[in-house]
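Participant: Below is the sequence, then the predicted model.
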Amino acid sequence: MEEPATPERALVVAAHPDDVEFTCAGTLAKWARRGCRIALVLCTSGDAGTEEAGRSREEVARIREEEQRAAARVLGLEEVIFLRHPDGLLQPTLELRRELVREIRRFRPQVLVCGDPSVYFYGEDYINHPDHRAAAQAALEAVFPAAGMPLVFPELGLPPHRVQEVYIYGAAQPNLWIDIEETLEIKIEALRCHRSQIGDWDPGPMLQAWAAEEGRAVGLRYAEAFRRMRLG
């Protein structure tokens, strides 16, 4: 299967720091190496992401934002935008939709990358985080139809923009596989930046196994799977 051409600009929407490193970072690194300009929008700063007593949300947010910026440098992303909604409490509100429309109209991507809001379970041992589903739902509702309609959120003062394609990672029904053999090690290195979450654990074997499982379906050594929606 022939891969689509690398987009010139891509916007990624996720809930937390480390979400893309676990999921679609191999594709993002591959695109970045081929000249794609990529912005990452995180709806929260992962400020509830600790099991240590005595830590404040503010301290955790500062650490996790620093880790995400470091990971973004490894991947070659152009910018990271933190919307700073409370971690663990994210909802697909009109306000969140407005914020995402603002970033779409500002960055004007050809492709938007997000998760699948319809997936509640992965296998028999993981319940999809409600923040993941909320971020994905808000992203899709921002892409279509809001971002392209001039009379929706005119107060943003930005011209409308129509995203041409959506790549949905973790999709219930993937229809596209991206070969990430050349960037799998970059993905692993980027995830290692999130030390507050993984500690001394080596994520390499797990990410290799996941990528091998996804690639096996289409005869690739390592891949990431997406549901590709062509809106143009």
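Facilitator: Structure received. This is a predicted model, so every value here is computed, not measured. Residues are numbered from 1 along each chain as shown.
Participant: make it CA atoms for all contacts and neighbour counts henceforth
Facilitator: Noted.
Participant: ok, which stretches of the chain are helices?
Facilitator: Using DSSP state H, the helices of the chain run over residues 19-22, 25-33, 57-75, 94-107, 130-143, 184-192, 195-198, 204-216.
Participant: quick one: which of these is nearest residue 177?
Facilitator: helix 204-216 (7.3 Å; CA to CA).
Participant: before we move on, back to that, how about the helices of the chain, which one is nearest residue 164?
Facilitator: Nearest to residue 164, of all the helices of the chain, is helix 130-143, at 9.4 Å by CA to CA.
Participant: Could you list the residues in contact with the closest one?
Facilitator: Residues outside helix 130-143 that contact it (CA atoms under 8 Å, 6 or more residues apart in numbering): 13-15, 43, 87-93, 96-98, 100-101, 104, 112, 114-119, 162-163.
Participant: Structure two is appended below for comparative analysis:
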Amino acid sequence: MSSFEDTGGDTGGGPAPLPPLPEDWQRGMAIAAHPDDIEYGTASAVARWTAQGKSFSYLLATRGEAGIDGMHPEQAGTLREAEERAGARAVGVDVVEFLDHRDGVVEYGPALRRDIVRAIRRHQPEVIVSGAFTVRMIGGLTNQADHRVVGLAALDAARDAGNRWIFPELADEGLEPWGGVRLVCFAGTAEPTHGVDVTGDPLERGIASLAAHAEYTKGLGANGFEPRPFLTWAARTAGPALGVEAALLLDVHELLPQGPPPWV
């Protein structure tokens, strides 16, 4: 039986709730363009998973050095790296790595894919979570260029990691192919397929994770930015789609199908 089999019951003629993301795995990785990207919702799910004893790591394409208008990129990159590490610790993540691509102009291509493959082979995640790579996101918002590039590269790298003839030079670094990525999940998409229940403590820890980005977020909006009301609103808005109080919704791509092929 596929892990994606619809388990929704009779909803009285309305749409069935989205199925929960399978959690029969132990190692995960979040891949994002900038410090704070993971904290706008995904970190709450990470808090749930680390509380279950799962191992999770973060991979950031940039240090977000172009993200604070009144601060030189060298200073901003150092600050935002520290905030990201603090935010990760709030949800039980100790491994945070940066690829040092240039913030704002991350380029899709073999160099980025190779860097991500290197990390995937080293950490061997079964599940990868990233951000939407579509131009339009949930609510019709237009997605930022780095987000689109990194999300698509994460999806492609998840497959590349298992092919020894793509980036064979990584074998010289002692990194053998890893074909164990089962699911690649994208937050912020307009058409989610699955959800994660973050009601209660996971949401609270997710709020603490975003609050760690205080220097960055205080420059957002005319009246500043408060993590608690925003993340609470977003999670509770998503909750009904999963049939729970608060949720993170994801568009999930299955790389290792569970069960027979569809033509059998």
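Facilitator: Yes, it's here. The structure presented is a predicted model; accordingly, all values stated were derived computationally and were not measured.
Participant: before we move on, the earlier item: and the buried ones among the contacts of helix 130-143 of structure 1, selectable in ChimeraX?
Facilitator: ChimeraX command restricting these to the buried ones, with burial defined by 16 or more other CA atoms under 10 Å:
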select :13,14,15,43,87,88,90,91,92,96,97,98,100,101,104,112,114,115,116,117,119,162,163
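Participant: Trace residue 48 of structure 1 over to structure 2, please.
Facilitator: Using TM-score structural alignment as the criterion, the counterpart of residue 48 of structure 1 in structure 2 is residue 66.
Participant: what do you get for residue 166 of structure 1?
Facilitator: That one, residue 166 of structure 1, aligns with residue 184 by TM-score structural alignment.
Participant: Just to check, its match is in contact with residue 256?
Facilitator: No: Residue 184 of structure 2 is beyond contact range of residue 256, at 10.3 Å (criterion: CA atoms under 8 Å).
Participant: Look at these two and report which has more neighbours.
Facilitator: Between residue 184 of structure 2 and residue 256, counted using other CA atoms under 10 Å, residue 184 has the larger neighbour count: 25 against 13.
Participant: residues contacting the more buried one?
Facilitator: Contacts for residue 184 of structure 2 (CA under 8 Å, 6+ apart) come out as 127, 128, 129, 130, 155, 158, 252, 253, 254, 255.
Participant: ChimeraX command for the buried members of those?
Facilitator: Buried residues within these, by 16+ other CA under 10 Å, are selected in ChimeraX with:
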select :127,128,129,130,155,158,252,255
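Participant: circling back: which ones among the contacts of helix 130-143 of structure 1 are found in strands?
Facilitator: If you go by DSSP state E, the contacts of helix 130-143 of structure 1 have 13, 14, 43, 112, 114 in strands.
Participant: which of the residues you listed lies closest to residue 151 of structure 1?
Facilitator: residue 112 (21.4 Å).
Participant: which one in structure 2 is aligned with that closest one?
Facilitator: So, by TM-score structural alignment, residue 112 of structure 1 is matched to residue 128.
Participant: Would you mind confirming that its match is in contact with residue 28?
Facilitator: Yes: at 5.7 Å, residue 128 of structure 2 counts as touching residue 28 under the criterion of CA under 8 Å.
Participant: returning to what we had before: may I see the helices of structure 1 organised as CSV, with distance to residue 123 of structure 1 added?
Facilitator: Formatted as CSV, the helices of structure 1 follow (distance: least, CA to CA, whole Å):
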stretch, distance to residue 123 of structure 1
helix 19-22, 16
helix 25-33, 21
helix 57-75, 27
helix 94-107, 29
helix 130-143, 16
helix 184-192, 22
helix 195-198, 21
helix 204-216, 13
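Participant: Thank you kindly, that will do.
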